[in-house]
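A.B. asks: Have a look; sequence and predicted model below, questions after that.
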Amino acid sequence: MVKIEIENDINNKNSIYYDLKEFRDRNPDTLYSYQDFEVAGRREFKIITNKVRKLQDYEKNRLASELVGHLYNYALDEGKLSSVHDYITLNPIIGYYENLIKIFKDSMESNKEILKAMSKRVNNLLKESSYSEEVKLGILLSPICSIKNLKDILNVFSIHNEYIFYTIKAYEYIGSCNNIIFEISKKSKGYGKIFCIMNLTPTTYEIKKWMIEEGSDNSVGITELLSYTMLSLDLLSYLEDTKFSEGEIEVFAKSFSTLLSDYSLDDIKNSAKVCNKLLEIIDNIGGGIYSLYAVISILYSIEAIIIDEYKNKGNSNSYKLNNDYKEIIDNCKKICKKELWHNVIANEVPNIEIESSVLISCADRTKYKLKKSEFELIIKRDYTNALLYKYAFSIGNKAIKKCAFKLGLKKLPMTEILSGQDELKIENLLYEDIAQICFFIIIKYAQYEDFIDEYKDINFQALKSPLIETRIQAAANLQRFKEEFDSLDKETIKDAISTEIVSDVRRALNSLLIKSSSKKNKKYVEIDENMHIDAHVKDIYLTSVNIAGISYFDMSEIYHKLLEDDMVYLKRDFDNEYDKNAIEVITTEGFVMGYVPKDNNLILKNLIDKGKYLYGKVEEISEDYSAIKIQIYLSYKDVIEEITSTLSLLSGEREDYLQ
């Protein structure tokens, strides 16, 4: 037997099986280290999680039947392996593996002689093939063919993510495999871990505990892992039945904060009770940075729910929802005020294993003032984290602001960031464009007083950004220098205008060259609640007009602020001595831009005087702001108010019923 094994090893140097077996024998209980954990098993993951188009049932049956036909020929003639090879290369079995198992099993049961021959061929696929798709096919069919020493063979393939999915399916066919899958799960990572957990049943407390605490700790597929672990299990009973140490609650808190980064509290069974119990445990025994971050994640999640409910305030349950979570919010804030967290944060700042976002969020919520040296340590290792720049310019002291400004401009890929004007918008950026967001935050929030020497130059450079919002903000920042521009500055602006392809940016750049007039009027009115209007699907378009009287107002007040599609308010001007029907056109900040033209205002004035609500939407703005065209709409707001008033009389309560 030993001689045969040695001969096999010599004769199968290119065999996937013997390569893995040799590694396993040298490194027991260790995953195959030469695989790419970000790639191995990815195709199987995408298909079983429906991230690519699924085959129709008839397609699966057709492909499975055709492959069984090729296998039948291969069983009779070893030379037909090439036809099997070609078929599974074009049609990988992951797309129809369930149908293949059924059809293959049924066809083999009716022909024992073919099964015997097929067993030999499958054994060859398992042990001798150097082609991964052949090996996967062999693993999948091996339990049907009753391959000898199969569990040991499967154990060999379980150390590589490319084969774990098929290994688990083979174990499931054999039966009584949950403990085996659990053992594979504990040492797995990458896509292999996902396959294990998707097929693992929490039959014991040990398995349940591991799934909750470590099941989602992975580099890929976090959302899917959470759905199979923490979302699927009874977290409340786990928290109530477990006696935690500081270290143990830290492990759970890390998983729980990960859960809340991907899902809402509404997705968790008994979410309020789970939160209260977790907060009680953390309040009693403390914990580390992730215990604190779990508390903060709960706050973030509740805030997100409140914001969503506020946006949909027509739902009368919104106030009840806020009351349900009031106790949780109070407990979170109480825990965050504990001074012990300041030491926890300070101790974790040098820890490169802790995400920068965790440290910054914890510092923000606990009012821990990061020292300049601490912030510098964090941003040096994570200079493309936009949250760090937001923290620096909104909360950080002057030293931290300077640190973020200088380090950002030094370390960010400025050649790429200033690659030239384009039509990129923040809402369309990909994750790999995060450096553009970091630079935008610098341009938007850095104040002239803090960076007197660099401010003008960096904003001129920002006019070359491909991000529209960055260019608009840079033009806005340069407004403070417009009276000081020299000929070179003006030439730079003209060059930017000549190549600018976005009208909003071009308009903002043109405003830099328009001379301000101190003689023009700057009129503001107070925007009260009665003037506020939300657009509604039942609003009625009435007409389009060019705003009259623009030349009498200092339009520099709206340079780079007013954009096309922005809403403007319409307000009667009863004190106008030139036009008794006058209607002012006002920005949402209260700046009066002009009037509805006399030729168009009589009917509109009558509507407003009769209690109707009108508003405008900016349709077009000329590049020098000398002409602004708006669309005028009749709002549905008065109808909503009438219905709300009627319902409140019936119920005795006033609510925002409809929108």
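C.D. replies: Structure's in. What do you need?
A.B. asks: From now on I want contacts and neighbour counts done on CA atoms only, so please keep to that.
C.D. replies: Noted.
A.B. asks: Specify the local secondary structure of residue 346.
C.D. replies: helix (DSSP: H, G, I helix; E, B strand; the rest coil).
A.B. asks: for the helix or strand hosting residue 373, packing partners?
C.D. replies: Per DSSP states H and E: residue 373 is located in helix 372-381. Contacts defined by 3 or more Cα pairs under 8 Å, 6 or more residues apart in numbering; DSSP states H and E place helix 372-381 against helix 398-411.
A.B. asks: chain center to the helix it packs on: distance?
C.D. replies: When distances are taken as Cα atoms, centre = their mean, to the nearest Å, helix 398-411 is centred 27 Å away from the chain's centroid.
A.B. asks: buried set for it?
C.D. replies: Under the neighbour-count criterion of 16 or more other Cα atoms under 10 Å, helix 398-411 has 399-405, 408-409 buried.
A.B. asks: if we can go back for a sec, what's the following helix or strand after the helix holding residue 373?
C.D. replies: Downstream of helix 372-381 (by DSSP H and E), the next one is helix 386-394.
A.B. asks: then this one, side by side with the first:
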Amino acid sequence: MFSLFKKEVLYPWAEGASIYETIRSKIDERGRLQDDKLPDDESYWEGRPLRWVAGGLDGALGHHAGGGKDEEKVTETLRLLAHLSRKPNLKTRRAAYLKLMQADVLSVIDPLLEALRHAPGLNAQNLYNEALWLTEKGAHRNVIKFGIALLGQFETEHHRELILTLGRHDEFTLYSAVAIQNSLNAPNAALFELVQAVNGWGKIQLVERLEPETQEMKDWLLRKGCQNSVMYEYLAYICALKGELHVALTADEVDEALYNGAGDILSALTHGGPAEDMDDYEHAPAVIGNYLRLSRTMCKDVSQLTVILNLLDWLKQDAKPWEKRLSKGWAEETRGQYREMAENIITAEGWAEKVWTALRSGDDRQRYCSIRAAKALGLDIWEELFEQLRLSPMNGSLIFELMRTDNEQRVRKLVSFAEESLPLTDIASGPADEMGLGLGYEAHSALDFLVQELDRYPGVGRKLIATALHSPVVRNRNMALKALEAWPLADWEESLAAAVNRLAEIEPVSDVKETIAEMMKDKKF
């Protein structure tokens, strides 16, 4: 018999390598994943306007949006899985696999699992065997996520290695964490093993679920638990609370790892953001006091100084937030003492030299901290940053800092450099509806940091604005229009007026088109 179909059409899991085997092959001797590329990356993200970091889509939806419930999808998926459990063969496996490939996992996973638990006529052993197969052999991430979730419904150690291996990839850590809690013996120990192997959204999911049963776990939470590649703010409060920071910092002396970890936690708490912050932390007065006490002898480098600066800024906030704080355990006298302690550390001799050393270290974190410290100390580092930009002309963070000046001559110098060094012709490929994030958009991002400040400098950077008007990235065009709106019409010159007229005709985004029309009406041209 001749087959009219390619193998991967009949059996979609043959489209690529097993995700489990791919991940397992990339784990180093420390148990960490060496890179997070997955076999289905290109097919999964094709046609999507934005490619999320591993675990980012599920993480953001889980933290900032409620899960949906699509009853039609749940019913159809339940039917296919039930059929697969009763008659496991290639035909029923293929039907279920194709459905799971296409499913929006977070929108149906909870109601689907609930429905499975009450489904009549389900063969549990067959379903478990198929879940094992899907999780181990699947070549598509949604199938793997469902497979892990299904395994989590069965209390057995048999799949321990499988879900811990997959959990080392941030895309699957959330699902592995839930499965670990639901199905394994000593789940906390397994979560602790896994959390030390991830650093992105997966770490956030695991720290949130970890219950520190031992001192080792508490010590780790305070020293390494908060740091992640997404935002420290997600985990700062949790680590402070679960790790008992208020107890740890009462010691007369602490090790440097604890001091630095506490600094990361406190800095994140001062920033606020997506999770609980300093105002939610009941031990804040005592912890800040002990940290400042320890800082008298332990604050030695610029990154540590940055923590003191963040605390001082928080202590110096205006009266409104402090009205509430003074009613919740703070005293004005304590606040004043802490401000004085922080200021004494900041004004100590020797910081200027350390700032210059850190600024020239070549380390991104050290540079960030040195910029922060230089502002507080009144050091003029603009020319040094400009020289660093010469070596990396599309470094958006450098451009952002350099444009934060009120010195027009410096802005003109930077604009002139950008006009010569950025690939303006490539950027001006024509207006489209692009978000301009990720790889391939570094030049567009650099242009954005320049143009967004040009509204303060009429007549400066016309070439950059003209380029932004022809960029496919929507924000580039919006920032160019923002600048032109602020400029007197006399500073536009004919070329920019012509460019705006042309854009009014071809602009593909309705909101931007309306902005152009309103501006043309206001400017009367």
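C.D. replies: It's in. Predicted model, so just to flag it, every value in this text is computed and none were measured.
A.B. asks: Got a TM-score for the two of them?
C.D. replies: Remark: TM-score between the superposed chains equals 0.69 [TM-score structural alignment, normalised by the length of structure 2]; 455 aligned residues with a Cα RMSD of 4.7 Å.
A.B. asks: circling back: and the buried residues of helix 398-411 of structure 1, which is closest to residue 310 of structure 1?
C.D. replies: Top of the list for closeness to residue 310 of structure 1, among the buried residues of helix 398-411 of structure 1 and by Cα to Cα, is residue 401 at 33.3 Å.
A.B. asks: if I look at that closest one, how far off is residue 474 of structure 1?
C.D. replies: With distances taken as Cα to Cα, to the nearest Å, residue 401 of structure 1 is found 18 Å from residue 474 of structure 1.
A.B. asks: ditto for residue 374 of structure 1
C.D. replies: 30 Å.
A.B. asks: Tell me which of the two has more neighbours.
C.D. replies: residue 474 (28 against 14; other Cα atoms under 10 Å).
A.B. asks: can you pull the contacts of the more buried one?
C.D. replies: By Cα atoms under 8 Å, 6 or more residues apart in numbering, residue 474 of structure 1 lies in contact with 443-444, 459-460, 462-463.
A.B. asks: now do 7 Å
C.D. replies: 443, 459, 462-463 (Cα atoms under 7 Å, 6 or more residues apart in numbering).
A.B. asks: How many residues are close by residue 542 of structure 1?
C.D. replies: Count around residue 542 of structure 1 with other Cα under 10 Å applied: 12.
A.B. asks: right, and it touches residue 616 too?
C.D. replies: No: between residue 542 of structure 1 and residue 616 there is no contact under Cα atoms under 7 Å: 9.9 Å.
A.B. asks: Could you name every residue contacting both of those two?
C.D. replies: By Cα under 7 Å, 6+ apart, the residues touching both residue 542 of structure 1 and residue 616 are 632-633.
A.B. asks: Mind listing what's buried along stretch 466-482 of structure 1?
C.D. replies: 466-479, 482.
A.B. asks: make that stretch 431-448 of structure 1, sorry
C.D. replies: Within stretch 431-448 of structure 1, judged by 16+ other Cα under 10 Å, the buried ones are 435-444, 446.
A.B. asks: ditto for stretch 260-279 of structure 2
C.D. replies: 260-272, 275-279.
A.B. asks: list the contacts for the spatially most central residue of structure 2?
C.D. replies: The residue lying closest to the centre of structure 2 (Cα atoms, centre = their mean) is residue 230, at 3.3 Å. Residues in contact with residue 230 of structure 2, defined by Cα under 7 Å, 6+ apart, are 200-201.
A.B. asks: per the alignment, it corresponds to what in structure 1?
C.D. replies: Mapped onto structure 1 by TM-score structural alignment, residue 230 of structure 2 lines up with residue 220.
A.B. asks: Quickly find the element holding that match.
C.D. replies: Going by DSSP H and E, residue 220 of structure 1 is not part of any helix or strand.
A.B. asks: how far away is it from residue 352 of structure 1?
C.D. replies: For residue 220 of structure 1, the distance to residue 352 of structure 1 - Cα to Cα - is 20 Å.
A.B. asks: show me where structure 1 has strands.
C.D. replies: 540-546, 567-572, 583-587, 592-595, 614-621, 628-634 (DSSP state E).
A.B. asks: Can you give me the stretch of structure 2 that the second one aligns onto?
C.D. replies: What it means is strand 567-572 of structure 1. Against structure 2, strand 567-572 of structure 1 falls on no residues (TM-score structural alignment).
A.B. asks: Check the last one too.
C.D. replies: No residues of structure 2 are matched to strand 628-634 of structure 1 when aligned by TM-score structural alignment.
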